[in-house]
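>>> need a 3D model of the sequence below.
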Amino acid sequence: MKNSLFLAASLSMSCLMAAGLSQALAPASGAEDPFLWLEEIEGPRALAWARTENGKTLSALQSDPRYQRFYGEALHVLQAKDRIPYVSLGRRGLDNFWQDENQVRGVLRRTTLESYRTQSPRWETILDVDALADAEKKNWIYEGASCLPPQERLCLLHLSEGGKDAVFVREFDAVAKAFVSNGFELPEGKQQVTWVNSDTVLIARDWGEGTMTQAGYPFVVKELKRAQSLAEAHEVFRGEPTDVGATPFVLRDSEGTIHATGAVRSVSSFEHEYILFGSKPIKLNLPKKATIGGIASGRLLVTLNEDWKAPSGDTPFSAGSIISYDLAEWKQDPLRARPTLVFKPGPRQALSGFTATRNLLILTILDNVQSRAFVYKYHRGAWQATPIPLPENASVGLAAASHETDEAMFTVSSFLSPTMLWYFDAATERLETLRASPPRFDASRLVVEQFEAISRDGTRIPYFLLRSKSARFDGSTPTLLYGYGGFQTPLIPSYAGLTGRLWLEQGNAYVVANLRGGGEFGPQWHQTAQGATKQRTWDDFIAVAEDLIRRKITSPRSLGAVGGSQGGLLVGTAITQRPELFNAAILQVPLFDMVRFTKLGAGASWIGEYGDPTIPEQRKWLEAYSPYQRLVPGKTYPAPFILTSTKDDRVHPAHGRKAAARLAALGQPYLYYENTDGGHSAAANLIEQARRIALEYTYAFRRLVDE
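Predicted coordinates:
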């Protein structure tokens, strides 16, 4: 190594660990796991260990002169006044949640469409979260609001202490700009609350012993009236303790009229049952892998994630399709109503997103990981699709839509082109650019290419390569390979603002892999790498790494892997199955111990993605790839950088903690950083986000550039 002796020394210090770590490494499973004490999130010993690790990591990385430059540039971009203020289109105006150097926690504010079109919109403050946190001496993180249609005056605000998924819920008057005196107020918990009317809500939460699933989510739904205590709430639905959870369900049209209430029972991560309330509850005869998506053009919309033929019809529908029912017919007899097709994806297509406006359905699709948008209108017994003429060869996302009009907003971006916000009025066909983010880096010397790697079973795996036009194909280009590959979540091109500024402008390369398990090509692309076949995701990522090396874009000494959450597990499998392919690895809030994942955080809710370690056959395939169990003596790993958060109540920080502890016991170098706030995002505000980004790129430069 050239110029990296300091990093090597800093990493080797981490191998010494805090006092008390065993030097003799026992098998990392069950009761013999020597690091179970790190699973106590707020345990004094675990927190002391994390503080020690943070000190070593910050000393190693923040002493690098590049760190401060990266931090300053990242913060400048994140807090830039000229970034796009994304809005929702509501009855009372355009709402935006904004954070900057003055509003660190953020401010909820409102403007008009006319003002938003100007260079400097006039914003009306609705809620100042910084002021609220100061007044109440709380570490409040704003997690969103649910406002009662159609007036949208009464809102249920979700406030998290430190960024956890568990939230406090408080009723807020958006006109008076104040919390409602003696209004609805729920203590902290993982909970779902839905308005029925101004005096009634449906709630799924922890109601006491025996009301939470193994995954840590509620399975009991109750109705609460205004002025009632939680103890007085009336139970309306009870699922099973073995479920993932249950949530309340209220079906409204664009005018706010309720057409059904009920509960959604999540049998697994991807399987649901809908139960309608009434004089006699009705369990809908939809397939388990289906989701009710709302009402458009007087029809009930349902998305399918499996092939299905309705009991009341002869037409088969394929996975990835949208179907619809005549609302009046469905309400009269939901079990015998006949569905018709709205959208069916082609061979390399997938539904990306959809929303209903007052009269129409607006839909975006992925076509070979490129986006297109359409307006769908139900006319004379059939759905008619009209393309929206947005820029081609770009990623299109639904940013906002109005339920009162047929207006919508779209984000349009690509890896090298800054994001634009487009406004569309389907009634007048008016299409215009409302906002455009300025360039954050010089893209003139960069190029984007799409290649395919051949995975172990012969499947072609597409990936995007961002590189300098003058890159030498001699294996010398420092390259970061990013992937996810899970939960039917697609990775699509989006503006690489900070990556371009901190990494690409320096002549380095960046790769985004579209792995099986993701959603780039619809449900089947996901389901082919699930449970017993999850290894296919890991094989795909390794195949892309090998393809980059084969093409001499990079080499093992210049290649790093990056991923977060499921992507952190992906990186963990890569560096334990093929450590010789990588010289760096960044694991953000990762899953890592797949033998105990169901006992940590919300892990039991992901059995549908990975399998159940309590079932011997499934434990076998989990043990085969679980990175924690595959960290073994005699192998050299690429000195990973592991980041997590104490407040992450989704993916337990013990996954990252135990990975670091086991590496230390093996005498292997690593870096570990645990943010005390931030939840699953590992950053509660823009300052913390800039710090995380600066730490990651400082590490990447030391491992991949200083060679």
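>>> please count neighbours and contacts with C-alpha atoms only from this point.
OK.
>>> distance of D326 relative to A263?
In this view, D326 and A263 are 21 Å apart by C-alpha to C-alpha, to the nearest Å.
>>> so between those two, which is more surrounded?
Neighbour count, other C-alpha atoms under 10 Å: between D326 and A263, A263 has more, with 25 against 18.
>>> how about that one, secondary structure?
Secondary structure for A263, judged by DSSP: H, G, I helix; E, B strand; the rest coil, is strand.
>>> could you pull out the helices in the stretch 401-550 of the chain for me?
Along the stretch 401-550 of the chain, counting by DSSP state H, counting those that start in this stretch, helices occupy 497-502, 523-527, 535-550.
>>> using CSV, lay out the ones you listed together with mean neighbour count and distance to R380.
Formatted as CSV, the helices of the stretch 401-550 of the chain follow (neighbours: other C-alpha atoms under 10 Å; distance: least, C-alpha to C-alpha, whole Å):
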stretch, mean neighbour count, distance to R380
helix 497-502, 22, 46
helix 523-527, 22, 31
helix 535-550, 23, 45
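>>> so which of those helices gets nearest S146?
The minimum distance between S146 and these falls on helix 523-527, with 29.3 Å, by C-alpha to C-alpha.
>>> centre of the chain to that closest one, how far?
Its chain's C-alpha centre and that of helix 523-527 lie 18 Å apart, by C-alpha atoms, centre = their mean, to the nearest Å.
>>> another for comparison:
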Amino acid sequence: MFRRLAYRGPVLAALVLSLSATHPMAQTSEPTDVPTLTEQAAASDPWLWLEDIEGERAMAWVEARNAHSLGVLTGDPRYDDLHSTALDLVQARDRIPFPAFRHSAGGQRTVDNFWQDANHVRGVWRRATLDSYRTDTPEWRTILDVDALASAENANWVWKGAECLAPDERLCLVSLSDGGKDAVVMREFDRETGQFIENGFDLPESKGAAGWVDENTLLVYRDFGDGTLTDSGYAMTVRRLTRGQSIDAAPEVFRGEPEDVLVAGYTLRDADGVVHAEMVDRAVTFFETESYFLTDAGAVRINLPARRSIQGLLDGRMIVTTDQDWIDGAGTAFEAGDLIAFDLEALKADPQGSVGELVLRPGERESVEDVTLTRNRLVVALYENVRGAAYAYHRAESGWVRERLNLPENASVSLSSASSEDDLLFVSVRGYLTPDTLWLADTASGALETVKSLPPKFDAEGMHVEQHQARSADGTMVPYFVVSRDGIATDGSNPTLLYGYGGFQVSLLPSYSATVGKLWLERGGVYVVANTRGGGEFGPGWHQAAQGANRQRAHEDFQAVAEDLIARGVTSPRRLGVMGGSQGGLFMGALLTQRPDLINAAIIQVPLFDMLRYHTLLAGASWMGEYGNPDIAEQREWIAAYSPYQALSADADYPEVFIHTSTKDDRVHPGHARKAAAQLEALGHEVLFYENTDGGHAAGANLRETARRLALEYTYLTRRLMD
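Below is the predicted model of the structure:
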């Protein structure tokens, strides 16, 4: 799944999208010697062999479909221009190089950046002084050239980030992926010399991660061999690894259960890099987590809400957001969406006491979308009716005091990178027609400086953005944004692309897309984004209203937006297409099978599709907190009601769809997309299918492949909606 936009702590960061032992979803309803409901269904699945990811027969099928689809789409006379434009956009050098604060070096403040362009397709990790970065022509020093590394090692390396040891941040654990998979190798790197450290920490390929305790010690949660992974394929154990020690010899400090999603070890540090607590998070579902202090006496559980995220440490207080109503150890009631502070030393002394202090309670149409910490300030990106603002909080004798940063209104506000040495913060502001602007904010004084601005990437003259609401089946009003030219006809003639996601508390916020603008809007298309339930636009309740048994509500919300667009005359079924990926791919599949009469095109990206087997494929078991467990009869019933794969019909009037995935996607199994295409073909429907053999869940290992995918998508949309 795609990661929620707000920071969700080390567990969900590792998942990049809590079942207790007594929860019905954690129980099994059949004896172990009887085939499960999923096994029974698999026995009658004619396309089960397409789940063999790199099997000879499956890959021959992929190659044949790729040849057909590429022949159709790249053979279109408009493809070359679209590809050339897309390549120019993704390789452009006038993009904003978004920075990350690093520790001062030689008395100068520094920032890092990871950059890709035509000369650095895989990318280069680089640094500059803050003063230089603020100029029009920063002087960058290369730290690591991933293209050169891949060439030297004859490897298909994709950059996945670096974890550097505070406070000086010289020693780093660099994560590299083979072809874009979630699984990475981690190698110790000296950021000053630009070299991997000989005989340093070197962790083999696995999902999971590691974090620094000190320069000679790591907390590692990865694949340690048999019996160390959960049913979801993530780490079940945490080990403390000492420099010079083999992974096999590293002592285990925590063990979860196979039914868990993941366990993760990490530290809580102050602004000076001092460790105040070693901790473990045990994700018993995707959303419910238990937290533990690691002590000399072992792991001690902390009394915290199950649905919550630890955001960091400020002035001795652990900052937590909660996604559920909760009563603390002193009897104080907190509400879902609250931002809470806990005195860390008091919590360590009495982990079950957990006396919280309210920092912020969002309103009914508000949502905390992001939280970050400078040295002395807690900064919150707070959205009201899907429009953002940023507030800086500090604690006074009277309680928590907040001050609003004087940023542009009616836009998206993203907290980019915060400094631990002072109260500086980079903040990005953008809108559908407003290119990104990067601000440098002093959150203590409120001073603001425009540092970088993205030049316009498409001609937005004569375009505007409107926000409307559609009434869903149960009466809920669902907001959506429409981006179009001024004065468009309301006769249903406008080619319209409707985008949705609708899950995992991911909020779809206004953003500037050069590719949507240049490849769609500028050519006369209308772009629409639906803020359906299942997302986080109005806080945890908006998400939870479409979880589990209520998943169909999100599908009905999306359908309601499509119907509203047609009723307003913005578009018509002949001119309406939809797009979504991952959970959004499931969204598209549900619309296709439930309301094909509304659309004439569907781009289904790296999708979930066979929801009766999703929990058996790769990381699928980790999402049962969102969807339910198909091996429990009651839950299978509600999942089967919308699972697109089983709902495909020979009698339905489906438009030709475009489905694409990646062989290297080790999060959402490519079998979902393959089986969807195969079944559509077998039922007599037209389908275009493309599978990139690299790219991972992002479906693009490098910029050239990204440009190709974009050109294929917009060629398809042109053929279906503009012709």
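>>> before we move on, back to that, let's have the helices of the stretch 401-550 of structure 1 in JSON lines, adding distance to W330 of structure 1.
Conversion of the helices of the stretch 401-550 of structure 1 to JSON lines gives the following (distance: least, C-alpha to C-alpha, whole Å):
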{"stretch": "helix 497-502", "distance to W330 of structure 1": "47"}
{"stretch": "helix 523-527", "distance to W330 of structure 1": "26"}
{"stretch": "helix 535-550", "distance to W330 of structure 1": "40"}
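>>> among these, which is nearest T303 of structure 1?
Of all the helices of the stretch 401-550 of structure 1, helix 523-527 comes closest under C-alpha to C-alpha, at 10.9 Å.
>>> quick check: that closest one aligns to which part of structure 2?
Using TM-score structural alignment, helix 523-527 of structure 1 corresponds to residues 540-544 of structure 2.
>>> ok, the counterpart of F254 of structure 2 in structure 1 - contacts?
In structure 1, the residue matched to F254 of structure 2 (TM-score structural alignment) is F237. Counting by C-alpha atoms under 8 Å, 6 or more residues apart in numbering, F237 of structure 1 touches 220-222, 263.
>>> one more time with 6 Å, if that's ok
Listed by C-alpha atoms under 6 Å, 6 or more residues apart in numbering, the contact set of F237 of structure 1 reads 220-221.
>>> three-state assignment of it?
The three-state label given to F237 of structure 1 by three-state DSSP is strand.
>>> I'd like to know how far it sits from F219 of structure 1.
In terms of C-alpha to C-alpha, F237 of structure 1 sits 8 Å off from F219 of structure 1.
>>> just E124 of structure 1 next, same as before
39 Å.
>>> quick one, which of these two is more surrounded?
More neighbours surround F219 than the other of E124 of structure 1 and F219, with 28 against 13 (other C-alpha under 10 Å).
>>> what's the separation between the more buried one and G210 of structure 1?
Taking C-alpha to C-alpha as the measure, F219 of structure 1 falls 9 Å from G210 of structure 1.
>>> over to P391 of structure 1?
Here the criterion is C-alpha to C-alpha. By it, P391 of structure 1 lies 53 Å from G210 of structure 1.
>>> again, but for W422 of structure 1
49 Å.
>>> more neighbours: these two, which one.
W422 (20 against 12).
>>> what do we get in structure 2 for that one?
The pairwise alignment with structure 2 assigns W422 of structure 1 to W439, based on TM-score structural alignment.
>>> how much space between that match and W115 of structure 2?
Look at W439 of structure 2 and W115 of structure 2: by C-alpha to C-alpha, they are 19 Å apart.
>>> what ranges do the strands span in the stretch 401-550 of structure 1?
Secondary structure of the stretch 401-550 of structure 1 by DSSP state E, counting those that start in this stretch: the strands cover 407-413, 420-425, 430-436, 446-454, 460-468, 479-482, 509-513.
>>> likewise the stretch 601-707 of structure 1?
Taking DSSP E, counting those that start in this stretch, the strands of the stretch 601-707 of structure 1 run over residues 641-645, 671-675.
>>> export those strands to CSV and tack on distance to L335 of structure 1 and mean neighbour count?
Shown next, in CSV, are the strands of the stretch 601-707 of structure 1 (distance: least, C-alpha to C-alpha, whole Å; neighbours: other C-alpha atoms under 10 Å):
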stretch, distance to L335 of structure 1, mean neighbour count
strand 641-645, 46, 27
strand 671-675, 50, 24
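>>> figure out which of these is closest to R551 of structure 1.
Closest of the strands of the stretch 601-707 of structure 1 to R551 of structure 1 is strand 641-645, at 26.8 Å (criterion: C-alpha to C-alpha).
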